[in-house]
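Undergrad: just need the structure, nothing else, for what follows:
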Amino acid sequence: MPNTFSMEISAIYMALCGMLLVALALRVVRGRWQYRVGIGDGENKALSRLIRVHGNATEYLPMALLLLLAVENALGAAWPVHALGSLLVVSRLLHAFGLGKSAGSSMPRFLGTAGSWAMILVSAGIVLANSF
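TA: From the prediction side, this is the model:
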């Protein structure tokens, strides 16, 4: 384990995911204006889906990014952090696209979920393996 704390690489993915969260939040705001709903979803299925796309990202991204930061500090090597960070960003984009188009199952939604889970599990494994 390196002796110094680093977040130079994971900060890139934190920034990208932060931008994704704002983009998803703007879609919710646009939907609220369009459907004239100030709070909740007004029983509007399209707005409800926009809210869930944003909500799902806010549920997964914090833990995934914390694990990415822990991986960067556990390994001290750039390529695994870039690989895991890229997997996370691509997976979250796929999930947002898939769920944004349909509340049902879709290949982008499935791949986004699978990729996010894989990134979290691999990162957790790396952190645990390097903690002993």
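Undergrad: okay, CA-based contacts and neighbour counts for the rest of this
TA: Noted.
Undergrad: do you have the helices of this structure handy? List them.
TA: Along the chain, counting by DSSP state H, helices occupy 10-35, 45-75, 78-101, 107-129.
Undergrad: could those go into a markdown table alongside mean neighbour count?
TA: Output for the helices of the chain, formatted as a markdown table (neighbours: other Cα atoms under 10 Å):
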| stretch | mean neighbour count |
| --- | --- |
| helix 10-35 | 17 |
| helix 45-75 | 19 |
| helix 78-101 | 20 |
| helix 107-129 | 18 |
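Undergrad: the structure of the following sequence is requested for comparison with the preceding one:
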Amino acid sequence: MEYVSSLPVTLVFIALFALLQIPMTIVVGLRRVQTDTHFLDGGDQTLLKRMRAHGNFTETVPISLLAMAAAEIAGAPHLLLWAGGCALLLGRLMHYGTLVNSGFGNGRAIGMIFTMTPMLIFPGYILLTFAGLNF
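TA: Now for the predicted structure:
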């Protein structure tokens, strides 16, 4: 059975980000078991870092993927979609790694720049396309 999608690039990134969220969720749960913390962070800085890294991922990835899907539906070039998806992936990995390991650092800021770039480019492409500017 062959499956043809109108969102081939976005579907790849949805799958990758869904898979990435699994270990992020697990490490939060494992730390909860280790510290016997059932709600909030219990004052445990390691748990707090893991929760914020997971939370920030959860706050930024879904809207980015929706914007990516909308851009793909609007006819965005595959190169733009791949570049934006890779930037988002790199950004999320940098931000997560820095936040969990040290809590601060340039990797966190650079990760957010890589995250925000597709969050700006995909909706920008859509709005410019609907304004009549074709690329």
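Undergrad: quick check, central residue of structure 2?
TA: V61 (3.2 Å; Cα atoms, centre = their mean).
Undergrad: trace it over to structure 1, please.
TA: Matched by TM-score structural alignment, V61 of structure 2 corresponds to L61 in structure 1.
Undergrad: who's in contact with its match?
TA: C17 (Cα atoms under 8 Å, 6 or more residues apart in numbering).
Undergrad: then Q21 of structure 2?
TA: Applying Cα under 8 Å, 6+ apart, the residues contacting Q21 of structure 2 are 54, 57.
Undergrad: now it: how far from F57 of structure 2?
TA: To F57 of structure 2, Q21 of structure 2 is 8 Å away according to Cα to Cα, to the nearest Å.
Undergrad: and for L80 of structure 2?
TA: In terms of Cα to Cα, L80 of structure 2 sits 22 Å off from F57 of structure 2.
Undergrad: and what of I22 of structure 2?
TA: 12 Å.
Undergrad: now do F39 of structure 2
TA: For F39 of structure 2, the distance to F57 of structure 2 - Cα to Cα - is 20 Å.
Undergrad: M116 of structure 2 now?
TA: Distance from M116 of structure 2 to F57 of structure 2, by Cα to Cα: 12 Å.
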